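1. how would this look folded up:
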Amino acid sequence: MNGTERSLAVARIQQKYVERLNTIIELLCNLLKIPYMAFVGSSAEGTDNDESDKDTIWFSDYYDGFDSLTILPDERHPGYSKIQVGYEPKKSELYDYTVEIDDKNYLKNSVKKIIKDRALSHFPSELSSHGAAYTAVVHSIPGESILQIRDSEEVDHVLCIKRPDWPDEAAEWKTRNMHSNWPTDKLVTKITKSGYLLTAVGSKESIESEIQWRVSFNEAELLLIKSFNETQLHCIRLLKLLKKDLSKIAAKNITSYTMKNIMFWCLEKKSNDYWQPSNLMCCFCFCLSELLSCVENEFLSNYFIRKRNLFISREFTCDQRIQTCQYLKRFINDPKTSICLL
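-> Take a look at the predicted model:
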């Protein structure tokens, strides 16, 4: 239960600290004329623990190298888009990162190599590529004293294009009937004005993955978590602790992002009166019941894009799903005993 000991007040301090740190980093990157970065994920949300890795995103300006740019949602793979660009890039280095299909030019997500060479070359640590991220093992992060850090840890650098509008695929979320009145209308408006990101990675289930970009909602998710009360914060931290134990069975099919989406869906279903300190165990078990249902149905909707399944069927094997369901059922049937093992 150590993972829930951090109070809401301490989480708020960390959220504000990382927000200010990101502002300073952006200013410095602008001065150095390199793509700017921001700390995101659990460290920015105040939901990290001793074993959480650090996540950063790097914002690219390479879309400025084209006269025209059109975002085209991929209907066959919800939550992914293609970027159609003009035929003549302004920068010669971009020629190698476009591909022509049916008389149309598309920007390949491998263009992230340019930003890696421009920005991540400043990092002394050796980088390895894992999906959307370049991962570095570091021994310390200057200026991060308030964050939980270890002697050495992995930092994932994810390369993105920032979009100021709200994606058409997530239009349903703006008008969704929230039974619990969460998030509030005011928060929904703020979130839809925060834009979204296109992350340089394609779908594992697509033959066109090299020209796909994943639609991501880092800022929107952060704003949602900043609206959490103390019980909700403890609940998501418990879910992340359980993820660590559950990953021994489900491997990478159950992630921190899985738990975040489960939490968001549960908050829509239960009013704020339900999420109270005296009811923490019930809240936690309710979230586990929702996760169990998703695993049984082999479908977990992305919170903002319903049609996107966060489970990849060919990776989440039948045996893994059965064992995951058995684990969750045992936990729900005896939560007091099970939670002591986290």
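
2. use CA for all of it now, contacts and neighbours both
-> OK.

3. gap between C29 and E230?
-> For C29, the distance to E230 equals 35 Å [CA to CA, to the nearest Å].

4. The two: which has the busier surroundings?
-> With neighbours defined as other CA atoms under 10 Å, C29 and E230 compare such that E230 has more, 18 against 14.

5. What's the local residue count around the spatially closest residue to the more buried one that is not a sequence neighbour?
-> Nearest residue to E230 in three dimensions, chain neighbours excluded: L8, at 5.2 Å (CA to CA, 6 or more residues apart in numbering). Using other CA under 10 Å, L8 has 19 other residues around it.

6. what do you get for C235?
-> 24.

7. wait, isn't C266 in contact with L291?
-> No: the criterion here is CA atoms under 8 Å, and C266 misses it with L291 at 9.8 Å.

8. Please give the structure of this sequence too, so both can be compared:
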Amino acid sequence: MIHYRRDTNKRLDEIHNSKPFSVNNITTGGKAEGTALYFESDIDRLYAIKGITCVEPGLPCLSPTVLHLDKTGCSPGYTRVKQVHIGENNSILNKHLVSEQNEIYVANSFSIFRENAYMLDINGVRITKQEKSGPSAPYGNTSIKYDFVFGFECTCQDLIEKWFNRPRKYEWPGPRLIKHISTLEGHVVPVANKGSKFPLTEWRICFTKAELMLMHSLDECQTKLYILLKLIAKSLLKPLCSEMSSYIMKNIVFWIVETSPNERFSQQSLIDRLVDSLTYLKDCLSSNVLKSYMIAERNLFKGRITEIEKKVTYKEN
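-> As a prediction, this is how the structure comes out:
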């Protein structure tokens, strides 16, 4: 069923992206992973705006609209996106441009949705705008919630090269998967890091497609480990600390799988690996550091967990 749900959501994306819409749809989160039922959790979608590409200064780019990544002074894993050339069909950017330090940047208030708009979901049911959370524009009703995130495709070679060249002691990810992931584009999404110097113009760099490929490469035991961690986070940890999300658990699984020999993962050892993962989480809470798997310089816990939340979550864990 996990593989069926993955294939179904992939096919839905392909149908959407075959039509002349202004965005490419990338289903993310539990739906794309195949680990969540339809009404079990939010439906997460990344809308990548067509015709806009962010690149490092000096790199050639044939996109109709070109933006430059400016990571100077930004938090690790974050950037500002600077205006270089805006094509005729992307005038929507003009109302989101702001001046900062004598340069023109795209504000992280960017959205293509009209204020107070409503939509119909795939079932023909009306969904309305909800309170904003992080980079997402949530829409929903009493039955279902969608998290829509707008982003621009980006090429961030320095970060992907660091991930590619990172020493690995064991066999995951395999060489072919590492090479394939290194060719995938990343995205920037509109949210600043907490405490950022640039709260209005900082964007987060993410490698959504890479993370999906890594999730799909996990074996049965590793996938079950992730599902168990998600259940524990949702039922036990999130009521104590709002940051205990499935994304945190995903990064923990990635680190556990990369730093463990493959033979340690089996149906008989599943609970042992669950204990390892919770111990790893406990150590991360103690040090207040959980490295992002794709961008190790980015600390997923920095400025996000209070001392009280850390203590109660650590105790529960």
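
9. list the contacts for the residue nearest to E230 of the first structure?
-> Residues near L8 of the first structure by CA atoms under 8 Å, 6 or more residues apart in numbering: 229-230, 233.

10. ok, now D96 of the first structure?
-> Per CA under 8 Å, 6+ apart, neighbours of D96 of the first structure: none.

11. and C266 and L291 of the first structure? which has more neighbours close in?
-> For C266 of the first structure versus L291, neighbours defined as other CA under 10 Å are more numerous around L291 (24 against 20).

12. Quick check: of the contacts of L8 of the first structure, which lies closest to K108 of the first structure?
-> L233 (38.0 Å; CA to CA).

13. how many other residues sit next to the closest one?
-> L233 of the first structure: 23 surrounding residues under other CA under 10 Å.

14. Can you find the partner of I34 of the first structure in the second structure?
-> By TM-score structural alignment, I34 of the first structure lines up with S22 in the second structure.

15. what's the answer for H130 of the first structure, then?
-> Looks like H130 of the first structure aligns to S133 there (TM-score structural alignment).

16. Verify the stated contact: T35 of the second structure with Y4.
-> No: the criterion here is CA under 8 Å, and T35 of the second structure misses it with Y4 at 10.4 Å.

17. all helices in the stretch 151-300 of the second structure, in order from the N-terminus.
-> Using DSSP state H, counting those that start in this stretch, the helices of the stretch 151-300 of the second structure run over 157-165, 175-181, 208-217, 220-232, 246-258, 270-287.

18. quick one, which of those helices is nearest to P190 of the second structure?
-> Comparing the helices of the stretch 151-300 of the second structure by CA to CA, helix 208-217 comes nearest, at 14.3 Å.

19. Report the separation between A133 of the first structure and L222 of the first structure.
-> Distance check for A133 of the first structure against L222 of the first structure: by CA to CA, it reads 20 Å.

20. Please say which of these two ends up with more neighbours.
-> Comparing A133 of the first structure with L222 by other CA under 10 Å, the one with more neighbours is A133, at 21 against 18.

21. What strand or helix carries the nearest residue to the more buried one once chain neighbours are set aside?
-> Computed as CA to CA, 6+ apart, the closest residue to A133 of the first structure that is not its neighbour in sequence is V158, at 4.5 Å. Secondary structure from DSSP states H and E places V158 of the first structure in strand 153-163.

22. swap in A48 of the second structure?
-> strand 43-55.

23. which of T35 and Y4 of the second structure has more neighbours?
-> T35 (21 against 10).

24. Neighbours of P64 of the second structure, how many?
-> 15.

25. Isn't it up against C54?
-> No: counting by CA under 8 Å, P64 of the second structure stays clear of C54, with 11.2 Å between them.

26. got the contact list for the strand holding V158 of the first structure?
-> Contacts for strand 153-163 of the first structure (CA under 8 Å, 6+ apart): 53-61, 63, 112, 115, 132-139, 195-200.
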